[in-house]
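Novice: attaching a predicted model along with its sequence, questions to come.
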Amino acid sequence: MSMFVVGGESLIDLISKPIGPDGKRELVAKAGGSPMNCAIALAKLGGDTGFLCPISRDSFGDFILEPLNAAGVKLLLRDRVREPSTLSVVTDDGKGNPRYAFYREADRAFTRGGLIAALPADLTLFQIGGFCPIEPADAAVWLDVAREAARRGATISIDPNVRPSLIADMDAYRRRLDGFLDLAHIVKVSEEDLHELDAGKSLDAHAAALLGRPNCRLVVITLGAEGSLAFSAAANARSNIFPATPGGDNVGAGDTLMAGVLTWLADHGALSPAKLAGLDAKALGDMLWFGAVAAGINCSRIGANPPTRVEVEAVLRAR
């Protein structure tokens, strides 16, 4: 069975929601963070999943543990830290897309030795992203962890989830991110990520540049309501979204889609670099659609709440 390990932050999303017709709003606490959402989604889709992230001893840390434990995610760092839980305040940009402000503490309370010691000896895939490349010292540590995972035979995937509000120097951030992109076999990015990294390039040009890096074999680009794209050395494909039931939001959509992509690849024995490079248009389309269904179900709910494997397969059977 494939062993997934996800490295990166967990946090508390304080999500703004209306509470009446006069425009008043309240903040509702949800456990989240891009890597944590992905780990939960992988586990709920049936994957043996470990999460590499410090968890605070505070009451928010208890709250963070609830969905991880409920999904069956294995906590690879067992000792909780005294730093307070990281907070993210999530508001709406008026178009249904989330906007974030971050207050970081516990997610940075790690050491290089502690993270590497917690890595399983045998892992199939190491997924990294979110905040990992943002701070220079953190990026150096996480890059060493990813290198060690690769040395142990893991396929490396990254979802940078670019957060301009956290990045003081975009050029320096791009240089740090380059180290991760050069190591990764799978790169998932949003159209917004690519715009922040280089607004002058087309999506096709971005995909070609990523596939031209030393190890990259698969690129997935999410387009919001316009669906998603996938590129391998052999082919490319596009998928529509799976329309969400009204009443939800987009928090965790990209993380859930990424988990769906990785799950589909594992199910089809296609996580090795050689298999990734050879994915044809049909395989890429099927892979994206599996991820789209998972993401669409998530978007029918408030906050990140990925579906189970049973829920995804029920949709696939019905269409």
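Specialist: That came through fine.
Novice: switch to C-alpha atoms for all contacts and neighbour counts from now on
Specialist: Will do.
Novice: so V73 touches A39, yeah?
Specialist: Yes - using C-alpha atoms under 8 Å, V73 is in contact with A39, at 6.9 Å.
Novice: got a list of contacts for stretch 288-306?
Specialist: For stretch 288-306, the external contacting residues (C-alpha atoms under 8 Å, 6 or more residues apart in numbering) are 15, 30, 32, 37, 40-41, 44, 227-230, 238-261, 264, 307, 312, 315-316.
Novice: can we see that at 7 Å?
Specialist: With contact meaning C-alpha atoms under 7 Å, 6 or more residues apart in numbering, stretch 288-306 is reached by 30, 32, 37, 41, 228, 239, 241-254, 256-258, 260-261, 264, 307, 312.
Novice: and if you look at stretch 77-94?
Specialist: Contacts with stretch 77-94, where a contact means C-alpha under 7 Å, 6+ apart, come from 11-16, 52-58, 60-61, 98-107, 109, 118.
Novice: dropping in the other structure now:
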Amino acid sequence: MFVVGGESLIDLVPVSSAPNAERLALPGGSPYNCAIALSKLGNETGFLCPISTDKYGDVLLGPLADAGVRVLLTERVEAPTTKAIVSFNEKMQASYVFERGADHAFSEAGLLAALPSAVTLYQIGGFSPILAEDAAIWMKVVEAARERGAVISFDINVRDKLVDDEAGYRHRLDGFLDAAHLIKLSEEDHAWLSPGSSIEDFAAALLDRPHCELVVVTLGEHGSRAFSRSAQAAAGIYAPPVFGDTVGAGDSLMAGILTRLHEIGALRAGGMAGLDANALAETLKFGAVVAGLNCAHKGCNPPSRAEVEAILVAH
């Protein structure tokens, strides 16, 4: 089973660019989105995050059930659902302000008990390093997943508006980066984490960490790049005929990359380090189609495997 651990939340998305525009309440959160995308692409997937008993918790559970994602923490919590207030720039790229709640209403014992006995992949949630007490618990989950056979992936997703202790956050982030076999980040993450360095140098530094074998960097409208210990490659975006917004695009791309790596037998410790340029490019292309199809909608709505295959055959 693929297991994604971390935050779920409600995105409060403006219906227009007008000041004080009405907002839609859409289910989201990077790990939540990725879990749904993975399952819709045909992977057995579990989601490890507390779900609130409030009305927004019901909203979150619906798409998980529709996609066939197994909710690993079955007992719901009283804490209110975490919310993200979304805004868009002129390129319709999203930014967020957060009100946290149920996403960190967990215990170490509860998370470890809910983790399946056999785990193919464990993905670390981007909120995991933000608070010291949460990070310590999530690191125990990462260690347990690795002991159960998991490859560890990490979509960094820096949320600087939630960081009130930058030095502590960076220290905790280092721990998760050291644990990961596959690390994904955006160009915005790179600019915040290592201003002034090149993407190539930053990727090389990540690959020098104890377990890292593959680094993927997303570049918005300019596509994505991948770096293994053997090669590097780049791919453009897939632009859908009708564009909605970019919410969940990176999460969908990550799900596509993980799916492709699994299918070519590379999603295992030692399996990604030797990927050549052709394999990296094909993996990025698959992820780009998944992300592009998601962008045909308002809010995160990852495609089915059949939808992805239809585009790949046509292109």
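Specialist: Received it, and whenever you're ready, just let me know what you need. Since this is a predicted model, take the numbers as computed values, not measurements.
Novice: what's the TM-score for these two chains?
Specialist: Once the chains are laid over each other, their TM-score by TM-score structural alignment, normalised by the length of the second structure reads 0.98; 315 aligned residues with a C-alpha RMSD of 1.1 Å.
Novice: hang on, the earlier thing: out of the contacts of stretch 77-94 of the first structure, which are buried?
Specialist: Buried by 16 or more other C-alpha atoms under 10 Å: 11-16, 52-58, 60-61, 98-100, 102, 104-107, 109, 118, out of the contacts of stretch 77-94 of the first structure.
Novice: show me those that map onto strands.
Specialist: In strands, judged by DSSP state E, the following of those are found: L11, I12, D13, L14, I15, S16, L52, P98, R99, Y100, F102.
Novice: counterpart of the second one over in the second structure?
Specialist: For I12 of the first structure, the equivalent position in the second structure is taken to be I10, counting by TM-score structural alignment.
Novice: ok, the ones in strands among the buried ones among the contacts of stretch 77-94 of the first structure vs L211 of the first structure, which is closest?
Specialist: Among these, L52 lies closest to L211 of the first structure (C-alpha to C-alpha), at 27.3 Å.
Novice: residue contacts, the closest one?
Specialist: L52 of the first structure sits in contact with V6, G7, G8, L75, L76, L77, where contact means C-alpha under 7 Å, 6+ apart.
Novice: out of those, which is most surrounded?
Specialist: Highest neighbour count within these: G7, with 29 neighbours (other C-alpha atoms under 10 Å).
Novice: that one against F51, yeah?
Specialist: Yes - counting by C-alpha atoms under 7 Å, G7 of the first structure touches F51, with 6.1 Å between them.
Novice: can I get the buried part of the contacts of stretch 288-306 of the first structure as one PyMOL selection?
Specialist: Selection command for PyMOL covering only the buried members of those, criterion 16+ other C-alpha under 10 Å:
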select buried, resi 30+32+37+41+228+239+241+242+244+248+249+250+251+252+253+254+256+257+258+260+261+264+307+312
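Novice: measure E226 of the first structure to Y103 of the first structure for me?
Specialist: Distance, E226 of the first structure to Y103 of the first structure, using C-alpha to C-alpha, to the nearest Å: 31 Å.
Novice: same question for C53 of the first structure.
Specialist: With C-alpha to C-alpha as the criterion, C53 of the first structure and Y103 of the first structure are 16 Å apart.
Novice: among the contacts of L52 of the first structure, which are in helices?
Specialist: Residues of those located in helices (DSSP state H): none.
Novice: out of those residues, which are shared with the second structure?
Specialist: Contacts conserved in the second structure for the contacts of L52 of the first structure, using both residues aligned by TM-score structural alignment, their matches' C-alpha atoms under 7 Å: V6, G7, G8, L75, L76, L77.
Novice: dump those residues to CSV, plus distance to A207 of the first structure.
Specialist: CSV is the format used below for these (distance: C-alpha to C-alpha, whole Å):
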residue, distance to A207 of the first structure
V6, 23
G7, 24
G8, 24
L75, 34
L76, 33
L77, 35
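Novice: from those residues, which is closest to E191 of the first structure?
Specialist: The nearest one, if we look at these relative to E191 of the first structure and count by C-alpha to C-alpha, is G8, at 21.4 Å.
Novice: quick one: what's aligned to V119 of the second structure in the first structure?
Specialist: The alignment partner of V119 of the second structure in the first structure, by TM-score structural alignment, is L123.
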